[in-house]
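Asks: One predicted model, sequence on top.
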Amino acid sequence: MIDAGVADIVAAMTPETAEKILADMFAPWVRALDMRIDAIGPEGATLSIPVTDEIARVGGIVSGQALATLADTAMVFAAIGHYGEFKPVATTNLDTVFLRPGAGERIACHARVVRAGKAVLFADATMIAEPSDKPVATATATYMVP
């Protein structure tokens, strides 16, 4: 059940209202990635995370776990943007392809809904290293819409 504060903000989906959903509805370990919602709307969502020591592995590159979490979360927000409101969705499949080491200042993730049915939603995402603008990873996911 959505609390009253979140229910009030879903009517006008902006990055600021989506940030409130992220703060109120997502697990602390997801929020610990310090995600920023840069854009959200019917066409999709763009989230980004800073490249920090906390998410780096040997060699100073962003860990695959952090990238997969960023992609999954961005695709959930693409679904929120698609619906224009918060709807809980459940990840049933997540496939991440790592293209090159994630390094730089931030990793941006551009996500979109590919197809939304009554019970299932399909989404994809591309992660880009900033400021180099080089692709780091791609992801696809399937979500159950309760």
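Replies: Thanks, I have the structure now. Numbering: from 1, shown residues only.

Asks: CA atoms for contacts and neighbours, from now on please.
Replies: Noted.

Asks: which residues touch stretch 48-62?
Replies: Outside of stretch 48-62, the residues within contact range by Cα atoms under 8 Å, 6 or more residues apart in numbering are 33-38, 63, 66, 70, 101-109.

Asks: what's the span of that stretch, first residue to last?
Replies: 13 Å (Cα to Cα, to the nearest Å).

Asks: another one to put next to it:
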Amino acid sequence: MSALDLRSARKVLESQPFSVLLGARVTAFGDGGATLRIDVRPELQQQNGFLHGGVLAYAADNAITFAAGTTLGPAVLAGGFAIQYVRPATGHTLSARATVVHSGRRQAVVRCDLSVVGDDGEETLCAVAQGTVLSAEQT
């Protein structure tokens, strides 16, 4: 399999029905990092008007996996991740920025900061996550 670039990363995301349902998009990809964005809309919120934690977890999981793909190649699988919610997510756009902290031949450790952009254009951190991604390539 060839390495991914931003265009092919977008095609991969667009091939995931759940990502399409959420309206996720890859806005940055390469050099050990990836950014996913999701516009906040009422059907993605919980009963108090905050972005649902499941949406935050989805964004962290996918951003972490995409970032790892920049170092491990396109055939990767999430090995697991943990997320800590810092504050309620209110705003109009969720941004999940993932960065590879360490990458070996078969595994990468990735950190993800999740922020929401408010009406004033300011970003507010709402969660942090860290995960492990495994290469699915057979050697």
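Replies: Cool, the structure landed. None of these values were measured; they are calculated from a predicted model.

Asks: What does the superposition give as a TM-score?
Replies: For this chain pair, the superposition-based TM-score is 0.86 by TM-score structural alignment, normalised by the length of structure 2; 133 aligned residues with a Cα RMSD of 1.7 Å.

Asks: Might you specify the subset of the contacts of stretch 48-62 of structure 1 located within helices?
Replies: Ala66, Leu70 (DSSP state H).

Asks: Just the buried residues out of the contacts of stretch 48-62 of structure 1, in ChimeraX syntax.
Replies: In ChimeraX, this line selects whichever of the contacts of stretch 48-62 of structure 1 come out buried by 16 or more other Cα atoms under 10 Å:
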select :33,35,36,37,38,63,66,70,101,102,103,104,106,107,108,109
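
Asks: Now the aligned residue in structure 2 for Ala45 of structure 1: which helix or strand?
Replies: Aligning on TM-score structural alignment places Ala45 of structure 1 opposite Ala34 in structure 2. Ala34 of structure 2 is part of strand 33-39, with elements assigned from DSSP states H and E.

Asks: average offset between that strand and structure 1?
Replies: Here the mean offset of strand 33-39 of structure 2 against structure 1 after fitting is 0.7 Å, by mean Cα distance after the TM-score superposition for structure 1.

Asks: any idea how far the counterpart of Ala129 of structure 2 in structure 1 lies from Thr126 of structure 1?
Replies: Under the alignment (TM-score structural alignment), Ala129 of structure 2 maps onto Ala139 of structure 1. To Thr126 of structure 1, Ala139 of structure 1 is 7 Å away according to Cα to Cα.
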